[in-house]
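Asks: Provided below for reference: sequence and predicted model.
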Amino acid sequence: MLQITPQMKILVAVEPADFRRGIDGLARLCKDALGQDPFAGTVFVFRNRRRTAIKVLVYDGQGFWLCHKRLSEGRFHWWPSAPDENSSARALAAHQLSVLFSAGNPDRAAAAPDWRSVGPRH
């Protein structure tokens, strides 16, 4: 079973992907377009051109998971743009990915910081 944890690196591709691609095609896209190793355990998220569906690709150490969600109605209104011309993906936190799965806006998802010092206070 695929489980998204706060420790996982999650990258959302800025540009739409051709959804005729399967695991091998998306893994190649991870290497060529995103400059990332698809075998590193990173969660990769892609959308189709019409913004009606997303695909998630992740390697779990034994093989690849490929998950596809198509909305019954509407579109994924939020999608990242490139922060600079050299960036083809944007990082998300696990709780933000859950919001995206529900077709929400991850930028509006407030949560506690990922890490807080637990040392003695002065």
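Replies: Thanks, I have it. Numbering: from 1, shown residues only.
Asks: only C-alpha atoms from now on, for both contacts and neighbour counts.
Replies: Fine.
Asks: longest helix in the protein, by number of residues?
Replies: Assignment by DSSP state H gives helix 23-32 as the longest helix of the chain.
Asks: check which residues of that one are buried.
Replies: Neighbour-count burial for helix 23-32 flags 26, 27, 28, 29, 30 (criterion: 16 or more other CA atoms under 10 Å).
Asks: so what angle separates the directions of the very next helix or strand once past it and helix 23-32?
Replies: Counting by DSSP states H and E, the next helix or strand C-terminal to helix 23-32 is strand 43-47. Note on geometry: by axes from the mean of the first three to the mean of the last three CA atoms, to 10 degrees, strand 43-47 and helix 23-32 are set 100 degrees apart in direction.
Asks: please compare the first structure with the one that follows:
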Amino acid sequence: MITPAGNFTFYVASKPVDFRKGMDGLASLVMNEFDLDPFSGAIFIFRSKRSDRLKLLVWDGTGLVLIYKRIEGKGFEWPSISDGVITINKSQFEALFEGLDWKRVVPRHSRRPALA
């Protein structure tokens, strides 16, 4: 399991992309179609036409990193196909990466103590 340390923003491209694209092609897609900066340090998640593959693109400060995962079984849970990107949180990303239904992950809100 990949668990990114730090406070990343996660963007999911809801429309499938051509999986022959490498890191430069995906970075171009981020800039031209989503109007986002692929060198911002955010994690961009791309889906294939088949629901069993994903690619992650992230700038680590020294270069672009491309991660490819194929999952066995029924595949990943994806948002409905539409144009654009959606933002998810770290817990949702971890569920998505494991092949779980990330839409069922509800972020916890910690309560502040009334007295200190």
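Replies: That came through, no problem. Computed from a prediction, not measured in an experiment: that's the story for all the values here.
Asks: helices and strands around the longest helix of the first structure, which ones?
Replies: Applying 3 or more CA pairs under 8 Å, 6 or more residues apart in numbering; DSSP states H and E, one finds that helix 23-32 of the first structure contacts strand 53-59.
Asks: the strand it packs on packs against which elements?
Replies: When contacts are defined as 3+ CA pairs under 8 Å, 6+ apart, strand 53-59 of the first structure packs onto helix 23-32, strand 43-47, strand 64-70.
Asks: picking that back up, output the buried residues of helix 23-32 of the first structure in TSV; the columns should cover distance to residue 104 of the first structure.
Replies: As requested, these are arranged in TSV below (distance: CA to CA, whole Å):
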residue	distance to residue 104 of the first structure
26	24
27	26
28	28
29	25
30	24
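Asks: with those residues in mind, which one is nearest to residue 64 of the first structure?
Replies: residue 27 (9.2 Å; CA to CA).
Asks: what about the residue found closest to the closest one once you drop the neighbours it is linked to in the chain, distance to residue 65 of the first structure?
Replies: If the residues on either side of it in the chain are set aside, residue 27 of the first structure comes closest to residue 38, at 5.6 Å by CA to CA, 6 or more residues apart in numbering. When distance is defined by CA to CA, to the nearest Å, residue 38 of the first structure is 11 Å away from residue 65 of the first structure.
Asks: who touches both of these two?
Replies: Common neighbours of residue 38 of the first structure and residue 65, counting by CA atoms under 8 Å, 6 or more residues apart in numbering, are 58, 59.
Asks: who's more crowded, the two?
Replies: For residue 38 of the first structure versus residue 65, neighbours defined as other CA atoms under 10 Å are more numerous around residue 38 (21 against 15).
Asks: give the contact list for that one.
Replies: Residue 38 of the first structure sits in contact with 27, 28, 30, 31, 58, 59, where contact means CA under 8 Å, 6+ apart.
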